[in-house]
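Asker: how would this look folded up:
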Amino acid sequence: MSEPAVQAQSLCDRVVTALDDLKAVDPRVIDVRGRTPITDFMAFATGNSRRHVRSIAEAVVDAAREQGHRPAGIEGLDDSEWVLVDLGDVVVHVMLEDVRDFYRLERIWTVGDGQEA
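Answerer: Next up, the predicted model:
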């Protein structure tokens, strides 16, 4: 595995740990390398409330910063129904359950690959 791939996987692992530490509901990571030049991994998680969504997203940002990664962008913190954290190699979506159910973004990245979203 090349150095950038190792760094991307390490960041992804760190994100997963942050999601687990904050008790995110149904965290899921999809490897999108070779499907898009935008990122290597898409992570999805659900929060139980707007406050929980915000806390999860902030924990992801803190975990990435501890590893020396600065977010390229953070969207949705004010409303906290859906927060997107762009870490470059990993793009993290933290949503309320009804928002996640409505948009079903995982389906975009899993249709046709044998995974059920």
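Asker: contacts, neighbours, all on C-alpha from now
Answerer: Will do.
Asker: which stretches of this structure form strands?
Answerer: For the chain, the strands defined by DSSP state E cover 25-31, 41-47, 73-75, 82-86, 90-96.
Asker: need the contact partners of the shortest one.
Answerer: Under the criterion C-alpha atoms under 8 Å, 6 or more residues apart in numbering, residues 83-87 lie in contact with strand 73-75.
Asker: from these, which two are the most distant?
Answerer: Farthest pair in those (C-alpha to C-alpha) is Val83 and Leu87. Separation: 12.7 Å.
Asker: one step back: which one of the contacts of strand 73-75 is nearest Ala8?
Answerer: Relative to Ala8, the closest of the contacts of strand 73-75 is Leu87; by C-alpha to C-alpha it sits at 9.7 Å.
Asker: now the other sequence, so there's something to compare against:
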Amino acid sequence: MKEDNVLSLTADAATAADAGLPMTGLTQPEVTSESILALILRSLDDNKAEEVVQIDLRGKTSVCDHMVICSGRSSRQVSALSQKLVEDLKHELGVPSKIEGQETGDWVLIDTGDVVVHVFRPEVREFYQLEKMWMPMGKVTQNPA
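Answerer: Below you'll find the model as predicted:
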């Protein structure tokens, strides 16, 4: 069934190119930092990440537009959450990600360019307290579970 879809798209593209027409319906919608953020939040929620916090960094740094911080209950869950997130980003949006720290599973950093995700074991998250570093005083926004 998938091969038929690929062949249909290829045939449609060839027909449009031969006729000098734009290949409408064949291009991916523009991927924005907001669409990346939405997919990240959905993936983390679907895979039972805990204490998910999103931080809007637009206009505050050139590093990224958004930061997401969350926890997994164990090193194994931290690694699994991270791997699943990277797969979701690649398959659903075509967004490549750089990933660091997955082998140990204490603190995994996923960099999509526009959104940076930190997945921690709870003890490591408490030690580093990234929320306090990046959030304005007294303002930590958690996503509802």
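Asker: can you pull the TM-score for these?
Answerer: Put the two chains on top of each other and the TM-score (TM-score structural alignment, normalised by the length of structure 1) is 0.89; 112 aligned residues with a C-alpha RMSD of 1.7 Å.
Asker: what is the nearest of the contacts of strand 73-75 of structure 1 to Ala63 of structure 1?
Answerer: Of all the contacts of strand 73-75 of structure 1, Ala63 of structure 1 sits closest to Leu87, with 10.9 Å by C-alpha to C-alpha.
Asker: what sits against that closest one?
Answerer: With C-alpha under 8 Å, 6+ apart, Leu87 of structure 1 has these contacts: 64, 69-73.
Asker: which residues in structure 2 form helices?
Answerer: 2-18, 33-46, 75-88, 122-128, 130-134 (DSSP state H).
Asker: where in structure 1 does the last one fall?
Answerer: On the basis of TM-score structural alignment, helix 130-134 of structure 2 is assigned to residues 105-109 in structure 1.
Asker: average offset between that stretch and structure 2?
Answerer: Here the mean offset of stretch 105-109 of structure 1 against structure 2 after fitting is 0.9 Å, by mean C-alpha distance after the TM-score superposition for structure 1.
Asker: residues of that stretch that come out buried?
Answerer: For stretch 105-109 of structure 1, burial by neighbour count (16 or more other C-alpha atoms under 10 Å) applies to 106, 109.
Asker: rewinding a little: compare the contacts of Leu87 of structure 1 and tell me which is most surrounded.
Answerer: With neighbours taken as other C-alpha atoms under 10 Å, the top of the contacts of Leu87 of structure 1 is Ala64, carrying 21 neighbours.
Asker: what separates that residue from Thr110 of structure 1, distance-wise?
Answerer: Distance of Ala64 of structure 1 to Thr110 of structure 1, given as C-alpha to C-alpha, to the nearest Å: 25 Å.
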